[in-house]
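K.L.:
After the sequence you'll find the predicted model.
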Amino acid sequence: MVQERLARRRYGSEVGQWSGWASWSACSRSCGGGVRTQTRLCLEKVAKDNGTDSGDQPPSRAETGRRRLRPIQCVGSDKRFHMCNEEDCPPEAGDFRAEQCASFNEKPYKDRLYRWRPHYSTKRPCSLTCGPENASFYVTLRRRVIDGTRCSPDGGTDRADHVCAAGHCKHIGCDGVVGSPRVRDACGVCGGDNSTCHLVSGIFTEPHLREGYQLVLQIPAGACSIRIEEVVPTRNYLALRAGNKEFIVNGAWNIDNSGQYQGAGATFMYRRQTDTQGETLAATGPITEPVDIFLLYRQMNRGIKYEYVIKRNASLSSVLPRLPNDLQSLPPAPPPALPALPQLPARPSVVPRPTGHRNAVPAPGVARPPHTAPRLPATPAGAGQRRGGVLA
């Protein structure tokens, strides 16, 4: 009502009313996330004048003519959008924007044929801007890309949840509505406020292990906001295995490059170590099955931090990570030659420690890490007490 009164001040009496919504259009894509559109029409209000009934007297022909000269204005949008066909396309499908550029390969441009490739414009992300192969210019071949085209390559880190619709880059709400502001909270609840979230975190500090794949922990299904990282760079590698016992990252003694990897219903970002930063694995989640985190051990472990968020559950065992004492690690195997890394400074001298002590010796200037067990809220009444990473 407030919007309508403001519109009347701006447009006078020529404020119309909306028709009902038409049927949804066909999906703009067969896979990979298309957009369906629904429209409505702005109609002239009947027997209304300045918000009051005009009585039984019909408008004169002159009044009708004056009304028709002025466009009718309605409050609100005449279009709404919804995501559809969001399942992944087969690998051979290729990039959707690149396909749109390639459709102009057989159409002459300034009397010449070109093989076009996509060019992403930050100012106009939803125009079809393409550049020819082996040339340094680019042109806008169409004012709008097809609805459902991502605003930036592979979604992009800043616009992974944005898509083009009616020529504009719009946010995809977690409710599937294009243009919706709704987002998931830390534990994956659409529109949530983190009130149902439970943070689980800890540090794996066992310094000396057998060479090869050694289990760090198992993260339960449903976990979100997952992050695994080395405290200090080493010559070790993180590895990720799905619940079906197939490796997602760094399996079978093969070291993968930094990048995105799909598994357990989520996308994991893996970054290899550098001179200043250790290995990291991260995923937004939620994951659809448990995942195992391994350390491909080559030298002393200096600490591996882990954290994830999961919905609160009455069953404490479904929230806590499963640690190596709960699970069976892979059998040892002789390691093949692994990629050479930059020479690291000599490791500090090791302080003698009692037998069975699990904490790593801290590096100079670095505080001693906490105990291996994660920081958790008070155990619910009736639940078992945690001893050494397992439930009693």
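P.N.:
In hand now; what should we look at? Because the structure is predicted, anything quoted here is derived from the model rather than measured. Numbering: from 1, shown residues only.
K.L.:
drop to CA atoms for contacts and neighbour counts, all remaining ones
P.N.:
Noted.
K.L.:
How about residue 73, nearest residue that isn't a chain neighbour?
P.N.:
The shortest distance from residue 73 to any non-neighbouring residue, by CA to CA, 6 or more residues apart in numbering, is to residue 15 (4.9 Å).
K.L.:
Could you do residue 125 as well?
P.N.:
Using CA to CA, 6+ apart, the closest residue to residue 125 is residue 151 (5.3 Å).
K.L.:
what do you get for residue 149?
P.N.:
Using CA to CA, 6+ apart, the closest residue to residue 149 is residue 164 (5.4 Å).
K.L.:
let's bring in a second one:
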Amino acid sequence: MWRDLDQAMRTSNRSSCASCILLFKIQTMTFRIFIIILVSVAVTSSESLISETRLRERRGLSRPPVTSYWGDWDSWSACSRTCGGGVSKQTRVCLQMSSGDGGELRQSSHCVGLYKQYKLCNTQPCKYDTDFRQEQCENFNGVPFMGNFYQWRQIEKESNYCELNCQAIGSRFFAKLADKVIDGTSCWNSSTTDVCVDGLCKG
């Protein structure tokens, strides 16, 4: 009887040990599979990151940082009129320097602010009271226009305050002789204080 019980216990212990070994093997295989999956994900993620970096480099998205800044203002230009109120202007250039260019400067368009500014000049009245816009039309007298010569006078074209539109005397047609009147020319909007500056009417 005791011999049978001891035999049964030994058989039970061997069975338990076999189960332990089987469980250990299963856990070890599971861990190995997990490690393989983790390494695969890491490699895939790394390859994806490298591919994205190369793609950004090809597209120029990962170039060295660029710094843009305004250069110094130029000197004021000569006044557009000798009397009657002219306009003087000064400009500045937006500059760009990249660490990849060896410190070389070039023009840029990424600065914020004005690149051009104006001021009135020679505001004293002219000695002879003449119409400045009419003078500009008359400057084209005797200049060939479409194979003919004309004498010109100013006309009013409400939609374009700062174009130089003139009419040929003795004819019904008019022509735009200049895209912009000279800075300081009065606008065509019935105001005596507004003047044309760079093709725009300014008050």
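P.N.:
That came through fine. The model shown is predicted, which means the values in this text are computed figures rather than measured ones.
K.L.:
picking up where we left off before, in contact with the equivalent of the residue nearest to residue 125 of the first structure over in the second structure: list those residues for me.
P.N.:
Counting by TM-score structural alignment, residue 151 of the first structure lines up with residue 187 in the second structure. Contact analysis of residue 187 of the second structure by CA atoms under 8 Å, 6 or more residues apart in numbering lists 161, 162, 194, 195, 196, 201.
K.L.:
any idea how far the residue nearest to residue 149 of the first structure is from residue 26 of the first structure?
P.N.:
Residue 164 of the first structure is 16 Å from residue 26 of the first structure, where distance means CA to CA, to the nearest Å.
K.L.:
now residue 123 of the first structure
P.N.:
From residue 123 of the first structure to residue 26 of the first structure the distance is 29 Å (CA to CA).
K.L.:
in the second structure, which spans are helices?
P.N.:
Along the second structure, counting by DSSP state H, helices occupy 2-58, 132-138.
K.L.:
what range in the first structure matches the last one?
P.N.:
Read it as helix 132-138 of the second structure. Counting by TM-score structural alignment, helix 132-138 of the second structure corresponds to 96-102 in the first structure.
K.L.:
how far apart are the matching stretch and its match in the second structure?
P.N.:
Superposing on the second structure and averaging over aligned pairs (mean CA distance after the TM-score superposition for the first structure), stretch 96-102 of the first structure comes out at 0.5 Å.
K.L.:
which other residues reach that stretch?
P.N.:
Residues outside stretch 96-102 of the first structure that contact it (CA under 8 Å, 6+ apart): 115, 116, 117, 118, 128, 129, 130, 141, 145, 149, 150.
K.L.:
Name the member of these with the most neighbours.
P.N.:
residue 149 (30 neighbours; other CA atoms under 10 Å).
K.L.:
I'd say that one and residue 162 touch.
P.N.:
No. Between residue 149 of the first structure and residue 162 there is no contact under CA atoms under 8 Å: 9.2 Å.
K.L.:
Stretch 29-47 of the first structure: which residues count as buried?
P.N.:
Residues 29, 31, 32, 33, 34, 35, 36, 37, 39, 41, 42, 44 are the ones in stretch 29-47 of the first structure that count as buried (16 or more other CA atoms under 10 Å).
K.L.:
which element is residue 238 of the first structure on?
P.N.:
Assigned by DSSP states H and E, residue 238 of the first structure belongs to strand 237-242.
K.L.:
what's near enough to touch the residue nearest to residue 73 of the first structure?
P.N.:
4, 7, 8, 44, 45, 72, 73, 74, 75.
K.L.:
show me the contacts for the last one.
P.N.:
What it means is residue 75 of the first structure. If you count contacts by CA under 8 Å, 6+ apart, residue 75 of the first structure has them with 3, 4, 7, 15.
K.L.:
What range does stretch 41-52 of the second structure cover in the first structure?
P.N.:
Stretch 41-52 of the second structure maps onto no residues of the first structure, going by TM-score structural alignment.
K.L.:
any idea how far the residue nearest to residue 73 of the first structure lies from residue 78 of the first structure?
P.N.:
When residue 15 of the first structure is compared with residue 78 of the first structure (using CA to CA), they lie 14 Å apart.
K.L.:
Next: residue 71 of the first structure.
P.N.:
Counting by CA to CA - residue 71 of the first structure and residue 78 of the first structure are separated by 15 Å.
K.L.:
re earlier: how close does the residue nearest to residue 73 of the first structure get to residue 280 of the first structure?
P.N.:
Taking CA to CA, one finds residue 15 of the first structure at 57 Å from residue 280 of the first structure.
K.L.:
Likewise for residue 291 of the first structure?
P.N.:
15 Å.
K.L.:
okay, now residue 56 of the second structure: neighbour count?
P.N.:
Neighbours of residue 56 of the second structure (other CA under 10 Å): 13.
K.L.:
How about residue 200 of the second structure?
P.N.:
Counted with other CA under 10 Å, the neighbours of residue 200 of the second structure add up to 17.
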